[in-house]
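Trainee: Okay, predicted coordinates and the sequence, questions at the end:
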Amino acid sequence: MSVKFAKEETPSIPVYIVEAGGFDDWSASQPASVTAWLKANGFAAALGEVCLVPDKTGMPEMAVVGYGKPAARARGRFHLAKAAAALPAGTYHIQSGLEGAALEEAALGWLLSGYQFTRYRQQKPNKLRLKVPEGIDAARVEAIAAGEVLTRDLINTPASDMGPQELEDAFLALAAEHGAKTQVVMGDDLLTQNLPMIHAVGRASDRAPRLLDMRWGDAGPTLTLVGKGVCFDTGGLNIKPGSSMGLMKKDMGGAATVMGLAHMIMTLGLKLRLRVLVPAVENAINGSAFRPQDILTSRKRLTVEVNNTDAEGRLVLADALALADEDVPDCLISMATLTGAARVAVGPDLAPYYTDDDSMAAILADSGAAVADPLWRMPFWDPYESMIEPGIADLDNAPAGGFAGSITAALFLRRFVDQTPRYAHFDIYGWQPNAAPARPKGGVGQGARAILESLPKVLDL
């Protein structure tokens, strides 16, 4: 679906966004008829409150939206998107009340509030349009919205229609759209190309595992994005219970998110050299499935004891990270729906991330706050390194005990990155469990907008 602003020449209804504390002053500046109408409707500028003011013919003359108090706004985001849901179909423009980052967030939220996943069911078309607010970069906001839509569509598509081949098709289409170069290593060629753990995880499926590789840009600093592309995760021989398998179509959420981010970067023409790596597999079950206590030898020659075949994401990421690290990019970022432990720690709304670089961590935190894409830094806690060392092999893919599961997974991945100067890992959820402003229930991008915002400082663009 397209997420675009309305054309400038389209007639539109002004939207006035009014804080609770400034409502009296704003109301006093309006015609008496407007003030009387607002008073008659009990409008007090509470957060999300909406009042349509009619003209003499009864048609909407303006929409007044309450922006509440700072304490109320701090408990959520995309508040204008929530208010917009109460407006009738039509085209609107923001007349006053917001500026800067708050205005950009409002515009983006409005665009994303129109998202619909229509592949399997027709829905009523969204007829709520917004003109470009004065003072924002429309092309940037539209690019971000389009990247988010790509991510959502990929995650929302069930594994029956989003296996490794279909993910490859989407990957190649994205590359073709932006003139990027691609390479795909598939099936047994993964062994000859020294990507053995990607092969091991995906070999039991009748849909061949593969590594997707995209390169774009010919000048500037280098950025590599690695996204977990497990198109469905049964848990392998350590099969998941039904209650845990129900959302596993979203286990390629890391891949979907880096692809959405790549779309933003390439659409905006950032002056950098981008590489995107996606190990695309299905963790299935048959006689060739990898087994508990198998020992795998990774691309990096580190050996891994498999103590749970349901901890497969870190295995496919490890080979992809080792490959990425050989290029020594200026910055390397991995994104994955990796652990339930991360959800227990921070819930579904926060994207936890790991990095040893305090400067990069601060930039990411500030960027997430600036663009309403909340992040939370987690520690690469060195004292837990011994937990991922089983003794019989170099590494354990699933330490016993269950403590610090997200941290030990991140530590595992860090073992495969030892040359790149800046590395960050995001353990995202990729799913909106309950509808929220600008985020319907279903697949959702996390961390991409924060990363995009951080790149000028991280890479000195």
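Mentor: Nice, thanks for sending it over. Residues are numbered from 1 along each chain as shown.
Trainee: only C-alpha atoms for contact and neighbour calcs from this point on.
Mentor: Will do.
Trainee: Is residue 119 in a helix, a strand, or coil?
Mentor: coil (DSSP: H, G, I helix; E, B strand; the rest coil).
Trainee: Contacts only, for it.
Mentor: Counting by Cα atoms under 8 Å, 6 or more residues apart in numbering, residue 119 touches no other residue.
Trainee: residue contacts, residue 267?
Mentor: Counting by Cα under 8 Å, 6+ apart, residue 267 has contacts 143, 178.
Trainee: That one sits in which helix or strand?
Mentor: Using DSSP states H and E, residue 267 sits within helix 253-268.
Trainee: go on, residue 173?
Mentor: Going by DSSP H and E, residue 173 is in helix 164-178.
Trainee: Skipping its backbone neighbours, what lies nearest residue 388 in space?
Mentor: residue 396 (4.9 Å; Cα to Cα, 6 or more residues apart in numbering).
Trainee: Roughly how far does the one you found sit from residue 279?
Mentor: Residue 396 sits 20 Å away from residue 279, going by Cα to Cα, to the nearest Å.
Trainee: Have a look at the two and say which one is more surrounded.
Mentor: The neighbour comparison of residue 396 against residue 279 (other Cα atoms under 10 Å) goes to residue 279, with 33 against 25.
Trainee: Show me which positions of the helix or strand following the helix holding residue 173 end up buried.
Mentor: Sequence-wise, the next helix or strand downstream of helix 164-178 (DSSP H and E) is strand 181-186. Buried residues in strand 181-186, counted by 16 or more other Cα atoms under 10 Å: 182, 184, 185, 186.
Trainee: so what's the second one up against?
Mentor: Think residue 184. Per Cα under 8 Å, 6+ apart, neighbours of residue 184: 210, 211, 212, 213.
Trainee: and the angle from the host helix or strand of the second one to helix 253-268?
Mentor: What it means is residue 211. Assessed by DSSP H and E, residue 211 sits inside strand 210-216. Between strand 210-216 and helix 253-268, the angle comes out at 20 degrees (axes from the mean of the first three to the mean of the last three Cα atoms, to 10 degrees).
Trainee: elements contacting strand 210-216?
Mentor: helix 164-178, strand 181-186, helix 196-202, strand 273-283 (3 or more Cα pairs under 8 Å, 6 or more residues apart in numbering; DSSP states H and E).
Trainee: Which residue comes closest to residue 179 once chain neighbours are left out?
Mentor: residue 216 (7.4 Å).
Trainee: just checking, the one you found touches residue 177?
Mentor: No: using Cα atoms under 8 Å as the test, residue 216 is too far from residue 177 to be in contact (11.3 Å).
Trainee: got another, please set it beside the one above:
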Amino acid sequence: MTLPSAYTHDTTAALPLHLIGKSDHAEWLAAQPAHVQAWLASHRFDGSSGSAHTWADANGQLAGAVLGIEDALDPYAYAHAPRALPAGIWHAVTPLDPAARNALQLGWGLGCYRFDRYKASTRTTPQLALPGFDSETLDILAACLRVRDLVNTPTEHMGPDELEAIARTVATAHAACITVIAGEDLLTHNYPTIHAVGRASHRAPRLIELRWGDAAHPHIVLCGKGVCFDTGGLDLKAAAGMRNMKKDMGGAAHALALAELVMARKLPLRITLLIAAVENAVGPNAFRPGDIITTRQNVSVEIDNTDAEGRLVLCDALTRACELNPALLLDFATLTGAARIALGPDLPALYANDDALANAWLNAGMQTRDPLWRMPLWRPYLRYLTSGIADLANASNSSMAGSVTAALYLERFVSEGTRWAHLDVYAWNDSDRPGRPAGGEALGLRAAFAMLQAHCL
């Protein structure tokens, strides 16, 4: 097992790292040498969450450190350590049960992350030494960082072609099968909405389909919105709204990373990954407000707004997913700003047509400290998507219930009897926080994996 640079097996030169909460702070401090007690008292260290302090020995050499930890099972409780501690090797001397040790391992890796493709880091980050590293936790970390890297990469280097290339690399690594339908072939194979959204770009739109697993195992389909850049189309976004639209393929990044994680852990599942990869560009053949597109499901859709494009590419992908009769269908999409207004950047909005499925994902989120929040599929709001000349409108002139109506639109393309959940995910950190650097972020991914893992076992 190859370790990331954040970790090392070598504990011989490691400095002691204490992990202390407020409740055990006084007892722990009383057991420390007098100079450590005095030093920490002068800094008013009380075990508060997110705090960190080092101390020296009698010769002025770095001798140890302590972190304030509130929730020992929350990876982010430890994620401040790599930025707060000096370079060197650190070994946790506080006894930890396996779950807490895995949380420390994951949080440390998340805290060490920096996107350095274009700008090298000038800081040497400290290493965590453990006598043994949990391989599953390393795979989960790799999945989270896969999402971050994909979302952080500018569209110049992460368009539909590049997204396909990465999916092919993942397929090769895990002996999966992959097919891609691109360009005008989308019309031949009846994926009209994916084609319509992406046809104005010089980069051909495509549907990427990856298949892996034993046919005897339960079949799970993962769908991802892969809008590699979203100008808004002819309903052009303002500059501020367009600035970070390289992240509009965050749903595809989540779906791809989750599929890769399932394959890496060899869960007893059969996986189909569907990514609708497009660039919503402006051009002479861009789709227009007022156009009517007949979808793969033979539902006619009036285009109310070309900036409501994610649901268009997903509706053909969801139709394809349901044709495969899966036991479970999950989709991920950076779908609406309304979800962010309702829940903020850290809580993805979860919609599901099955209470047991929703509760399983929510409970997994609580257990993994990767929370989600369920929102209602309030079907009376379908009135906001009424069209006078088509079966459905893709958006509404009303500002009401934007996230709910987007989910209702998607539900229209989910076959009756198919267990389905949709995650409206921001996939982004607006500012730097410990373990959460500004830029791409994986949200709900660890919870989704835990849910699938529990389903298997």
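Mentor: Cool, got the structure. Worth saying up front: this structure is predicted, and the values here are computed from it rather than measured.
Trainee: hang on, the earlier thing: counterpart of the residue nearest to residue 388 of the first structure in the second structure?
Mentor: Aligning on TM-score structural alignment places residue 396 of the first structure opposite residue 393 in the second structure.
Trainee: before we move on, what about residue 387 of the first structure?
Mentor: Match for residue 387 of the first structure (TM-score structural alignment): residue 384.
Trainee: got it, and residue 246 of the first structure?
Mentor: Aligned counterpart of residue 246 of the first structure in the second structure: residue 243 (TM-score structural alignment).
Trainee: what about that match, distance to residue 5 of the second structure?
Mentor: Remark: distance between residue 243 of the second structure and residue 5 of the second structure (Cα to Cα) = 32 Å.
Trainee: mind listing the helices for the stretch 1-150 of the first structure?
Mentor: With DSSP state H, counting those that start in this stretch as the criterion, the stretch 1-150 of the first structure has helices at 23-28, 32-40, 70-73, 79-84, 100-112, 138-156.
Trainee: May I see the buried residues of stretch 66-79 of the second structure?
Mentor: Neighbour counts over stretch 66-79 of the second structure (16+ other Cα under 10 Å) mark 66-70, 72-79 as buried.
Trainee: swap in stretch 156-176 of the first structure?
Mentor: Neighbour-count burial for stretch 156-176 of the first structure flags 156-159, 162-168, 170-172, 174-175 (criterion: 16+ other Cα under 10 Å).
Trainee: same deal with stretch 318-338 of the second structure?
Mentor: For stretch 318-338 of the second structure, a neighbour-count test (16+ other Cα under 10 Å) marks 318-322, 325-338 as buried.
Trainee: For the residue nearest to residue 115 of the second structure when sequence neighbours are not counted, grab the count of nearby residues.
Mentor: With Cα to Cα, 6+ apart as the criterion, residue 115 of the second structure has its nearest non-adjacent residue at 6.7 Å, and that residue is residue 149. Residues within reach of residue 149 of the second structure, counting by other Cα under 10 Å, total 20.
Trainee: Return the residue of the first structure aligned against residue 149 of the second structure.
Mentor: Alignment note (TM-score structural alignment): residue 149 of the second structure maps to residue 153 of the first structure.
Trainee: Just to check, that match is in contact with residue 120?
Mentor: No: at 11.6 Å, residue 153 of the first structure and residue 120 do not qualify as touching, with contact defined as Cα under 8 Å.
Trainee: counterpart of residue 65 of the first structure in the second structure?
Mentor: In the second structure, the residue paired with residue 65 of the first structure according to TM-score structural alignment is residue 67.
Trainee: still on that earlier bit, residues in contact with the match of residue 387 of the first structure?
Mentor: Neighbouring residues of residue 384 of the second structure by Cα under 8 Å, 6+ apart: 395, 396, 398, 405.
Trainee: wait, what's in contact with the last one?
Mentor: Contact criterion Cα under 8 Å, 6+ apart gives 381, 382, 384, 385, 395 as the residues in contact with residue 405 of the second structure.
Trainee: and residue 55 of the first structure, how many neighbours?
Mentor: 12.
Trainee: what residue of the second structure matches up with it?
Mentor: Residue 55 of the first structure maps onto residue 57 in the second structure, by TM-score structural alignment.
Trainee: What residues does the closest residue to its match other than its chain neighbours make contact with?
Mentor: Spatial nearest neighbour of residue 57 of the second structure, chain neighbours left out: residue 63 (5.4 Å); criterion: Cα to Cα, 6+ apart. Neighbour list for residue 63 of the second structure: 15, 16, 54, 55, 56, 57 [criterion: Cα under 8 Å, 6+ apart].
Trainee: Which position in the first structure pairs with the first one?
Mentor: Residue mapping for residue 15 of the second structure onto the first structure gives residue 13, with TM-score structural alignment as the criterion.
Trainee: where's that match relative to residue 60 of the first structure, distance?
Mentor: For residue 13 of the first structure relative to residue 60 of the first structure (Cα to Cα), the value is 7 Å.
Trainee: preserved in the first structure, out of the contacts of residue 384 of the second structure?
Mentor: Contacts conserved in the first structure for those, using both residues aligned by TM-score structural alignment, their matches' Cα atoms under 8 Å: 396, 405.
Trainee: and the gap between the match of residue 15 of the second structure and residue 44 of the first structure?
Mentor: 21 Å.
Trainee: same question, residue 94 of the first structure
Mentor: 19 Å.
Trainee: now swap in residue 243 of the first structure and tell me
Mentor: 45 Å.
Trainee: repeat for residue 180 of the first structure
Mentor: Counting by Cα to Cα, the gap from residue 180 of the first structure to residue 44 of the first structure is 52 Å.
Trainee: and the strand holding residue 211 of the first structure, which stretch of the second structure?
Mentor: Matched against the second structure by TM-score structural alignment, strand 210-216 of the first structure falls on residues 206-212.
Trainee: Indicate which one of the helices and strands packed on strand 210-216 of the first structure is closest to residue 441 of the first structure.
Mentor: Shortest distance between residue 441 of the first structure and those, using Cα to Cα, is found for helix 164-178: 21.8 Å.
Trainee: Done for today, thanks.
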